[in-house]
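Participant: sequence and predicted structure below; questions after.
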Amino acid sequence: MGSPHTVGIVGLGVISAQYLDLFALSPSIRVAAVADLRFDRAVEVAATVPGARALSVDELLADPDVQTVVNLTVPAAHAQVAHAAIAAGKSVHGEKPLALDVAEGRAVLDAAAAASVQVTGAPDTVLGTGIQTARRLVDDGAIGRPVAASATWVSPGHELWHPAPGFYYAPGGGPLFDMGPYYVTSLIHLLGPVVAVTGAARRARAARTIATGPRAGERIEVEVDTHVSGLLEHAGGAVSTIVTSFDAVATLAPPIEVHGESGSIAVPDPNMFDGEVRLASLGQEGWRTVAASAGYEGSGRGIAVIDAARGEGRASGALALHVLDVMESLLRSSAEGRRITIGTTVERPPLVPFTPASEWARFGG
């Protein structure tokens, strides 16, 4: 074992606990420092992580002991924090979306290239056994030539459970930018990059009411579209559809289905790392469950940092930028009433071979 790869976490909101839990499983990762706009929060979290120091954001970004900055700030701050980390010579892993728009995201990647540092981005749920096992079925020809896919996620809105949901209804939020990255990234892993999109988006209400926490009863302004439907044309010829909504109560639709000339795959929730993959084959009755055959077993949020430190980089900044381009183009298509050609592309990330936790957790430092 070499020295552990050191990370500093900026932004200690709800999602940070999942990253800390994952990093605690790997002796090859060391959390050197944590920072938050609320310094008392940083002190509280640091006390639970052996060896971690509570720092200000500026101190963490300047800390020579930090190799990779894990950027868990709100979407509006993603690009700003990434640029500051890159300027300090550090690699960056960011929560989704990469930035508020494609121009901002491209500037982040250009700065990283100039500084010879790496950018990776969420979601890394797609590197778990759920999406990767489905991907292996596609690659192995289990459904023949892929022709179509569907992706569906609906909810009545995050204000029902989140104590401070304002950022979900501000630029960089909405159901597409919040949940869409899980589904669009999965579709790219399964079917390849997107070359054109057509979208339709609506905003059902001008305001939402917080239902829980100390701000319960407070109304927040809705600045983004809260129901988005889209059609994605993939470079390989397949066509997929996506629905994301904060305006629906529930659905029985599967998270993702992929259809080919000789079979169909029911893909598990891409917001999770595992889940049941099912296959229906032409000429056979019913669906059968497929055992996990690819992906990081038992992984969690932050596995992209480990994947990058192992030299793989499957959750690349280029992929995050392409996903951002697809989402931005869906909204622009709706606003302009026309089909939009996607200006970016990306290589389909390599399949993750089935990798037990005992292997990925100790990758060599």
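Facilitator: Okay, I see it.

Participant: could you use CA atoms for every contact and neighbour count after this?
Facilitator: OK.

Participant: residue nearest the centroid of the chain?
Facilitator: residue 123 (1.8 Å; Cα atoms, centre = their mean).

Participant: now do the contacts for that residue.
Facilitator: Contact analysis of residue 123 by Cα atoms under 8 Å, 6 or more residues apart in numbering lists 95-96, 181-182, 185, 301, 315.

Participant: repeat that with 6 Å
Facilitator: residue 182 (Cα atoms under 6 Å, 6 or more residues apart in numbering).

Participant: right, and residue 231 touches residue 241 too?
Facilitator: Yes. Residue 231 is in contact with residue 241 according to Cα atoms under 6 Å; the separation is 4.5 Å.

Participant: what's around residue 144, how many residues?
Facilitator: 18 (other Cα atoms under 10 Å).

Participant: what about it, which SS state?
Facilitator: Assigned by DSSP: H, G, I helix; E, B strand; the rest coil, the conformation of residue 144 is coil.

Participant: report the contact partners of it.
Facilitator: By Cα under 6 Å, 6+ apart, the residues touching residue 144 are 260-262.

Participant: in strands only, show me those.
Facilitator: residue 260 (DSSP state E).

Participant: give me the buried entries from the contacts of residue 144.
Facilitator: Buried members of those, counted by 16 or more other Cα atoms under 10 Å: residue 260.

Participant: in addition, the following structure is provided for comparison:
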Amino acid sequence: MGKPLNVGIVGCGTIVGQYLASLRRLADVELVAVADLDADRARAVAKEWDGDVRAVSVDELLAAEYVDLVLNLTIPAAHAEIALKAIAAGKHVYGEKPLAATTDAARQVLEAARQAGVRVAGAPDTVLGTGIQTARKAIDDDLIGRPVAATATMVTPGHERWHPDPDFYYAPGGGPLLDMGPYYITALITLLGPVTSVIGAASHPRSEREIGSGPRAGERVPVEVDTHVTGVLVHESGALSTLVVSFDAVATHSSNIEVHGPRGSLSVPDPNHFDGDTRLFRLGADAWETLPVSAGYLDSGRGYGIADLAATPPTHEPRASGTLAYHVLDVMESLLGSAASGASVTVSSRATRPTAVPLTDLSRTGVGAP
């Protein structure tokens, strides 16, 4: 865009610290304002920042001429509302996942952005790090042959054990699929391409959860969503991915993601992280080998997708585009629809596989366009 992108953050909850750590390192973005319904939280963030950051109300930030992009870190139920207000004020939007609580709301966001001539992008940008990108390069370099299948597994007893305010994890827009699924499905699309159809099953074994930490410890919150979801994703490439996400299991020996082809298998690192080892088991080998880091943004963190957007020409979509985030949401909503109906569901949306990220160090150096 030719100059630093001025960013205003709406929502100063638990995740904001990870974004702040990244924004300190990026040359192409500049934090200028923060807002939260709890004004004290916004003031605390502004105070700890080494620079001129204003703590303002949400409405003031959305209207501010000095803000180019709104970083939307609100709860999922508020994602679309804040995004639409920011777009109406002529601002770009980068949002936490999911893009919105429903595909209907997400469509409104993308259409509003199209009409306003602004851009929408969003988490997860973990797929831009060296972990997933090194695995992608191994696939693109034909180390395993044409991918045939993949597995993706995420199980945990539930976030109420550590999160002081876990209510939104168990409300519409939450659950393991909409909370953690975006990391895994975005990674699968990055590795294997878009999804054309799904078939799923889901369960909801508990009606409430007990908060395990913080001032509300011992309080119970209702569970309004499925907390164990499994399914098969049929990719446009012909590859089949098997997905399991759960807030009802304790542990697993399974790799986060594995990708299999006729000449080898890949063990892919945790898509909730930006780095990690990619391991390859070649046909005829005796053991796994760890591949050298060969692609992705080095030492990256949450918010690197904003720098990627800042450097992407207006004629191109950023790698963590709103179109991709919408497709991921559509896949997840289709999985839940399939689980409810017991039938395969065609995924109506399409997204192109994002361009690969060459090995790049963004630490105060800026980013090259995709």
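Facilitator: Okay, I see it. All of these numbers come straight from a predicted model, not from anything done at the bench.

Participant: look at the spatially closest residue to residue 105 of the second structure that is not a sequence neighbour and say how many residues are nearby.
Facilitator: The spatial neighbour of residue 105 of the second structure that comes closest, neighbours along the chain excluded (Cα to Cα, 6 or more residues apart in numbering), is residue 80 at 6.1 Å. Residue 80 of the second structure: 25 surrounding residues under other Cα under 10 Å.

Participant: secondary structure class for residue 80 of the second structure?
Facilitator: Under three-state DSSP, the three-state class of residue 80 of the second structure is helix.

Participant: please report how far it lies from residue 175 of the second structure.
Facilitator: Using Cα to Cα, to the nearest Å, residue 80 of the second structure is found at 18 Å from residue 175 of the second structure.

Participant: quick one: the helices in the stretch 1-150 of the first structure, in order.
Facilitator: Secondary structure of the stretch 1-150 of the first structure (DSSP state H, counting those that start in this stretch): helices at 16-24, 39-46, 57-62, 78-87, 102-115, 129-139.

Participant: out of the contacts of residue 144 of the first structure, which comes closest to residue 354 of the first structure?
Facilitator: Using Cα to Cα, residue 260 comes nearest to residue 354 of the first structure of the contacts of residue 144 of the first structure, at 23.7 Å.

Participant: wait, doesn't that closest one sit right on residue 149?
Facilitator: No. If you go by Cα under 6 Å, residue 260 of the first structure and residue 149 don't touch, sitting 8.8 Å apart.

Participant: residues in contact with residue 135 of the second structure?
Facilitator: The contact partners of residue 135 of the second structure, taken as Cα under 6 Å, 6+ apart, are residue 278.

Participant: now do residue 102 of the second structure
Facilitator: Applying Cα under 6 Å, 6+ apart, we find residue 102 of the second structure in contact with no residue.

Participant: likewise for residue 169 of the second structure?
Facilitator: residue 175.

Participant: and the end-to-end length of stretch 28-39 of the first structure?
Facilitator: 27 Å.

Participant: got the buried residues for that stretch?
Facilitator: 28-36.

Participant: over to stretch 274-286 of the first structure?
Facilitator: Residues 274-281 are the ones in stretch 274-286 of the first structure that count as buried (16+ other Cα under 10 Å).

Participant: just these: which are in strands?
Facilitator: Mapping these onto strands (DSSP E) picks out 277-281.

Participant: number of nearby residues for residue 180 of the second structure?
Facilitator: 21.

Participant: let me know the angle separating the strand or helix carrying it from helix 130-140.
Facilitator: For residue 180 of the second structure, the element it lies in under DSSP states H and E is helix 175-192. Between helix 175-192 of the second structure and helix 130-140, the angle comes out at 40 degrees (axes from the mean of the first three to the mean of the last three Cα atoms, to 10 degrees).

Participant: got a list of what residue 207 of the first structure touches?
Facilitator: With contact taken as Cα under 6 Å, 6+ apart, residue 207 of the first structure is in contact with 220-222.

Participant: grab the nearest non-local neighbour of it.
Facilitator: Nearest-residue entry for residue 207 of the first structure: residue 221, 4.5 Å, with adjacent residues in sequence omitted and distances by Cα to Cα, 6+ apart.
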